[in-house]
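> sequence first, predicted model second:
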Amino acid sequence: MPSYFQFLTLMAFYVFHKEDVDVAVIEVGLGGLYDCTNIVENPIVCGITHLGIDHVNVLGNSLESIAAHKAGIFKTGSIAVTAPQKEAAMKVLKQTATDKKCHLYLSPPFSSYEIVKENPAFYNKEPFEYENMALAIQLSRIWMDQNRGDTTCKVALEEFEDCKETIPVLDPVVEDVNKVIEALTSNQWLGRVQVVKRHNITYYLDGAHNEDSIKLCCEWFKKKSAEEIRFLSDNQKVVKILMFNITGARNSLALLDHLMECNFDLAVFTPNICYSEEVLCDQLKLAVTTQDANKVCQTNENFWRNLQCNRSSGDKDKFLNNNKYNEPNQQPNSGVLAESETHVFESIHDCIFWCSQGKDKALDKSLSIKSSMPPILEEADHVQILAKFAINPIKYLIQTQNTRIQHTMETLLYQHENTKLTASDEKSYDETIKTLNSLQNKKKIQTQATNKKDKLVFIRLCLENVGLTLKELDNLSVIHVAGTKGKGSTCFYTECILRNKGQKTGFFSSPHLIEVRERIRINGVPLSKGDFTKYFWICYNLLLKKNEQMPSYFQLLTVMAFYVFHKEAVSVAVIEVGLGGLYDCTNIVENPVVCGITHLGIDHVNVLGNTLESIAAHKAGIFKPGSIAVTVPQKEDAMKILKQTATNKNCSLYLSPPFSSYEIFKENPVFCNKEPLELENMTLAVQLSRIWMDRRKRDTTSEVALAESVDSEEAIPFLHPVVEDVDRVIEALTSNQWLGRVQIVKRHNITYYLDGAHTEESIMLCCEWFKKRSAEEIRSLSDNQKVVKILMFNITGARNSLDLLNHLKECNFDLAVFTPNICYSEEVITDQLKHAVTTQDANKVCQTNENFWRNLQCNKSCGDKDKFLNNNKYNEPNQQPNSDVLAESETHVFESIHDCIYWCSQSKDKALNKRLSIQPSMPSILEEADHVQILVTGSLYLVGGVLTIFRDSI
């Protein structure tokens, strides 16, 4: 039988063949010449990254020997590209390429790319990251050229080969600039120069394991840790901890010698074992015994203490020379041991549990043997930990820490939190959601909605009954945001910016897409199931005991959110209004630091009224005396109301500047691919976070200085387009995505375009986005590929679907499918249950929407569209349209979202493991399709259902 790595290599090639991938990117395991992956005879292009001394027992201890192994992947007639190397290595690469008649080129310096030279998104990268990015650009460009049979590439490359002894440098050319920049800035290779922030701990993760990479790691850590310290309050005590281990026959002494220059306060050592009492099969290493692993840690600890001691006595060089060739499991000279703080732990969990002072809730196992806590750690306000492991333990830290702060579904390596729940815990969470859902009483909600003013009094009473006083509520530092479209996105970006600046954030939003706990986040992470359950029952039981009447679903979640933010001692609470503003449950905040108003439009007319003035009055209800409010530009009718309300309440109102006015963003290609509404939300978020930071620092700058001068007292002044901490702001805006809004999810031969647009204005914007993005994708496909466009649609509430569908027809869909917001027809997802809507009513809405669509298609072709629209203008969603003439266009109504996408995917998607009980016939246009584009819109709950089904596989 093949070995572990040999088997995985065979399996990888088999999978790529069966999955019919367009390109297979293969990383060599070890060396190159004799590596298992070197069975490829005709690679399109080969790449050589930075070469250094490593794996000397296999590859040799000279750069020439190592370069010869690496160049073993060169093949006759192929192209190879290398990053700049030392002369000895370059000479071997050149000779091997010549011998094999392989065309060898140098990757250009990243600084030579004009398109990225002035781009702030790249300011925060490390030098070797630039080198890898430049090489990746060239490898992908050559592959694209070769794949489409472009002969100009080779000619352009060979123009530089004017000297046979010189390796020519490739042109710094970037095709599809926006897509390349998005790929380079929106994704991260986990475990390499990665920063993971908890409340009062920052983990600096890097899998460096040779002398060259450790030097780079040290420079990176010193720079990043110093930057963070500058952002902390002046009186905060910071402790630096080294967490270290090595694998293989490496000289840890040389590595530790470099790490000493970082001036750590403490050093801890642990084997690559996640838990001392639990085996994780994926990380099991049979070749290393626990005894040997612990011995390595003790050796490393002794090395470290000797280095510390000999550095202070001036004998460091002597000590290094005496121990130069020691194997990692050989004890160093221990004649003198320093009394510096070091500890050896049995597992990584124990190590970080101790470093976090036992306060991190992600670590649910206590230490069996507790080491005493040194005073320097007990008194620390903030801890910085450089975790220098092999790659596998780095992935463990990412599992337990970083998955709790990543948001973009398409870039996550691990989707779910790693909080370990017992069967009883899972049941408890499910029971919690069922109890919460029982508060979705339609009659109760309607009764409470008629007593709008009393509702806020009721919420305050509920807060008092759970033990949160008005004074404690006022002590929360709140950013309050209302609007028709974009308020969730604005809150999301605001929270990302402030979290990136080191603040502990709380974020309350609605609705949820997949699970209810998404609505309440700490540091950008939804509450764990355990924490959600705990806080829910605390609030629920207190209210059940003290209240005469229980709050509704949303009211209880609002009370719970404020309770959680108080208990978790967040620095800032970003609160998204639920509906309207004036009478919304969240409007119990009396002293918000700053309020935001996003784009206003017509929606929820049965509650807010059917005019822009009425809606603006509701939204402006969150303004408070003496506070600051910032709005995006609005239509004149709405702006007049906002201005009048601000004046009446003695609230300072400002306009958010256009995104194009920010000099620092203006030429940045990262933002070229964003939609106008996204940019509008981003600029509002930048201003809200800036004002909050200024007030947090008690900036004495007057508010007038914040704004540009205006010609009239009637005009609302624009705020200056100022960005502080540019790198952190750009990282926050470009590295995160608010799911379910202009989101693209790509499967093998299907692309889902997800947008929860549900008003006429937002549907119009959605259509423009879909037409643009789908056309871009089609251009990137092969010319002979047949593409089918499908609309997947549903609505909720008292909305006129006819108007929405009328705009959607302009996208020229080939098929349209309709489904209620139910994930599975035979399975109930508790988090997405809606008691207020019966299955019968939900199906009736779908049938109505199907008839509307078919009428629109028919009347569009016969010219009677306007007449049909006028006749049905005021139809309720559940009222049947005029059906005198029905088009025979391809439409289908399904019982569930799963059935819908199962049919659309031609039942080929492996993520859809439930077959349809009744499957409609497959139209020929879909059977013959090479690629399918599906726009999912009309309801955030519909979008959330799609994401729920795919969450384990995206």
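Everything's here; your move.
> please count neighbours and contacts with C-alpha atoms only from this point.
Fine.
> list the contacts of Cys846.
Taking C-alpha atoms under 8 Å, 6 or more residues apart in numbering, we find Cys846 in contact with 794, 818-820, 893.
> how far off centre is the strand or helix carrying it?
If you go by DSSP states H and E, Cys846 is part of helix 839-862. Per C-alpha atoms, centre = their mean, to the nearest Å, the displacement of helix 839-862 from the mean C-alpha position of its chain is 36 Å.
> buried sites along that helix?
By neighbour count, with 16 or more other C-alpha atoms under 10 Å as the criterion, the buried positions of helix 839-862 are 842-859.
> could you check how far Ala12 is from Gln6?
Here the criterion is C-alpha to C-alpha, to the nearest Å. By it, Ala12 lies 10 Å from Gln6.
> same deal with Glu211?
Counting by C-alpha to C-alpha, the gap from Glu211 to Gln6 is 28 Å.
> show me which of these two is the more surrounded one.
Neighbours around Glu211 and Gln6, counted as other C-alpha atoms under 10 Å, are more numerous at Glu211. The numbers are 20 against 15.
> presented hereafter is structure B, for comparison with structure A:
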Amino acid sequence: MGGSYEDAIALLDTRRRVRRPSGALAKDAARDAGLKPEFRVGGEALRGKPGIVGMSGWMEELGHSPADVAALNIIHVAGTKGKGSTCAYIEALLLAHGAATGWPRSVGMYTSPHLLVPQERVRISGTAIDERGFAKYFFEVWERLFDGDTATESQKGERPRYLQLCVLVALHAFIKEGVGAVVLETHHGGEYDATNFVEKPVVTVVTPLGRDHVKQLGPGMKDIAWHKAGILKSGAVAISSAQEEGLEEVLRARAEERGVFGGDVKVVTGTEEPGVQGVKPDVQMGNCAVAVVAVRAFLERMRGEVLSEESVRRGVEGFKWPGRFQVVERGGGRERWWCDGAHNEMSIGVAGRWFVDGLEEGDRARVLVFSQISDSRDTEAVFRCLAESLKGSGVQLVIFTTYDPDQTFSASMSLDQQVATTTLPSLDVYERVWKELHPNAEVRFELQLAEALNLAKRIGEPGAGVDVLVTGSLHLVAGTLWWLGEGVGGAR
């Protein structure tokens, strides 16, 4: 039967969870799902049914066996900071090696969240599948799981939710397209993540860990590390970025428990990998180094091949990851928009320093546009970290705004007509923190994102120009890039 792209997006949106469950997972439900409800992470019981529940069964309903999933040759990536960038570097390196040697001819990549439109989550050989392709694969999944004989009315309550459905559509597409390798990013966890039903990845990667999503994974860093290390699997190579003290021991314990290839986690402590030096900013150099090690291990395990320095160079050149350390110039360089979807304490300080280090001497105006609406992180601590990192930046104006976290962008949409669906959060706290650290800067509040961006733009008129840092949420950055006319293209 099928349907249009707009129909697919509308149906996908119906599977969003209105709110996170607050009740502890019932013991019988946990037992049926193969989970252990008596296990406590950070003293907390499991709440609601984790994303991993049901995934294997739904894949089999789609006609895909565990062997079909294993044949995708998966590199599974979890972490707190740099997950998406590391995935994009892995993708670029695999494509460069494939161009040089003939394998892999194509690479699938699933990432989350998307920046502008849901199909960005599903990339094939560096490009998001188009609207027609997304609709095709979406309806093949939807009609089998929701409209087919196996999905009776009584079962529909146990059908996939939004993120589960996104993963199912992506893996279904990769199998149908016959990709040679897949880069698979977790959502925000690991152990119970919807992606973690994958039984036999070739390589698993844990990027730097930080205090994020503490209500689901915390409260302690070791609790978070335990969850993220849940992707480690028997027989798979385990690779990790360097971690803060005490966390590598958690990863190593889980690696031993799972029986990873070689019996231990390979920790990438430096950026000495050939071809990595020169990648900017420095944090991306670290992500790139981890990706090089991961791809090298992957090729050795799969085919006994070596990743050449030339393929590393070409991979670095081919890297693309919009919304992270992205500078968009307008008006012949008069406007520079520094966009980074940093949203936790680890990442947002790096974003601030990246902005400061990139500024040039002169009379250009300097503006910060910030917003973060979240109940899963300490937004005051995040903003304080950003304000600290911007000391000495000369920011003259900070604009607090909002965004629609469920916005679906389309060609007919204008951000100027966007109606805010949320209220500006904790503005008194944000203003107090900013004035404490930047007493001479002006503070403004704009409910509509388009108005905030227009205000930032006007600051540079008719003077020497303006540098605007937009950060605090990926949703905020997405709206900004759309307003700037940056479409999907080959992006996320």
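Great, that's in hand. All values derive from a computational prediction rather than experimental measurement.
> can you tell me how far the aligned partner of Arg324 of structure 2 in structure 1 sits from Leu184 of structure 1?
Using TM-score structural alignment, the partner of Arg324 of structure 2 in structure 1 is Arg741. With the distance defined as C-alpha to C-alpha, Arg741 of structure 1 ends up 22 Å from Leu184 of structure 1.
> out of the contacts of Cys846 of structure 1, which end up buried?
Applying a neighbour-count criterion of 16+ other C-alpha under 10 Å, the buried members of the contacts of Cys846 of structure 1 are 794, 818-820, 893.
> tell me how many other residues crowd the counterpart of Leu11 of structure 2 in structure 1.
When the structures are aligned by TM-score structural alignment, the residue of structure 1 matched to Leu11 of structure 2 is Thr435. Counted with other C-alpha under 10 Å, residues neighbouring Thr435 of structure 1 total 15.
> okay, and Thr435 of structure 1 sits in which element?
Mapping Thr435 of structure 1 onto the secondary structure by DSSP H and E places it in helix 423-437.
> and the strands in the stretch 251-400 of structure 1?
Along the stretch 251-400 of structure 1, the segments classed as strands by DSSP state E, counting those that start in this stretch run 266-269, 342-344, 382-388.
> residues in structure 2 aligned with the shortest one?
With the alignment judged by TM-score structural alignment, no segment of structure 2 is matched to strand 342-344 of structure 1.
> against which helices or strands is that strand packed?
strand 266-269, helix 290-313 (3 or more C-alpha pairs under 8 Å, 6 or more residues apart in numbering; DSSP states H and E).
> run through who's touching that strand.
Outside strand 342-344 of structure 1, the residues that touch it by C-alpha under 8 Å, 6+ apart are 266-270, 297-298, 301, 305.
> from those, pick the one nearest Leu655 of structure 1.
Out of those, the one with the shortest distance to Leu655 of structure 1 is Leu266. That distance is 49.1 Å, counting by C-alpha to C-alpha.
> run a quick neighbour tally on that closest one.
Using other C-alpha under 10 Å, Leu266 of structure 1 has 19 other residues around it.
> how about it, nearest residue that isn't a chain neighbour?
Of all residues beyond its chain neighbours, the one nearest Leu266 of structure 1 is Ile241 (4.8 Å), with distances taken as C-alpha to C-alpha, 6 or more residues apart in numbering.
> that's a strand at the one you found, yeah?
Yes - if the criterion is DSSP: H, G, I helix; E, B strand; the rest coil, then Ile241 of structure 1 is within a strand.
> that one: what's it in contact with?
Neighbouring residues of Ile241 of structure 1 by C-alpha under 8 Å, 6+ apart: 264-268, 355, 383-386.
> filter these to the buried ones?
If we count by 16+ other C-alpha under 10 Å, the contacts of Ile241 of structure 1 have these buried: 264, 266-268, 355, 383-386.
> may I have the distance across stretch 623-637 of structure 1, first residue to last?
For stretch 623-637 of structure 1, the first and last residues are 18 Å from each other (C-alpha to C-alpha).
> pull out the buried positions in it.
Judged by neighbour count (16+ other C-alpha under 10 Å), stretch 623-637 of structure 1 contains these buried residues: 623-624, 627-634.
> and stretch 533-548 of structure 1, by the same measure?
Result for stretch 533-548 of structure 1 [16+ other C-alpha under 10 Å]: buried residues 533, 535-537, 539-540, 543, 547.
> from those, which land in helices?
Members of the buried residues of stretch 533-548 of structure 1 lying in helices (criterion: DSSP state H): 533, 535-537, 539-540, 543.
> need the residues you listed in CSV with distance to Val466 of structure 1, can you?
Below are these laid out as CSV (distance: C-alpha to C-alpha, whole Å):
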residue, distance to Val466 of structure 1
Thr533, 15
Tyr535, 11
Phe536, 11
Trp537, 11
Cys539, 6
Tyr540, 8
Leu543, 7
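> how about the residues you listed, which pair is most distant?
Greatest spatial distance among these (C-alpha to C-alpha): Thr533 and Leu543, at 15.3 Å.
> which bit of structure 1 covers stretch 207-215 of structure 2?
Using TM-score structural alignment, the residues of structure 1 aligned to stretch 207-215 of structure 2 are 598-606.
> and the matching stretch, end to end?
The distance separating the two terminal residues of stretch 598-606 of structure 1, taken as C-alpha to C-alpha, comes to 21 Å.
> buried set for that stretch?
Buried residues in stretch 598-606 of structure 1, defined by neighbour count with 16+ other C-alpha under 10 Å: 598-604.
> looking at the residues you listed, which are in strands?
With DSSP state E as the criterion, strands contain none of the buried residues of stretch 598-606 of structure 1.
> what's the closest of the residues you listed to Glu515 of structure 1?
Of these, the one sitting nearest to Glu515 of structure 1 (C-alpha to C-alpha) turns out to be His604, at 23.8 Å.
> distance of the closest one relative to Ser614 of structure 1?
As it turns out, when the distance is counted by C-alpha to C-alpha, His604 of structure 1 lies 11 Å from Ser614 of structure 1.
> now the strands for the stretch 201-350 of structure 2?
When secondary structure is read from DSSP E, counting those that start in this stretch, the stretch 201-350 of structure 2 shows strands at 203-206, 237-241, 265-268, 326-330, 335-340.
> winner for burial among those?
Per-stretch averages of neighbours, counted by mean count of other C-alpha atoms under 10 Å, single out strand 203-206 among these, with a mean of 29.
> turn the strands of the stretch 201-350 of structure 2 into a markdown table, columns for distance to Ala30 of structure 2.
Output for the strands of the stretch 201-350 of structure 2, formatted as a markdown table (distance: least, C-alpha to C-alpha, whole Å):
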| stretch | distance to Ala30 of structure 2 |
| --- | --- |
| strand 203-206 | 26 |
| strand 237-241 | 28 |
| strand 265-268 | 30 |
| strand 326-330 | 43 |
| strand 335-340 | 39 |
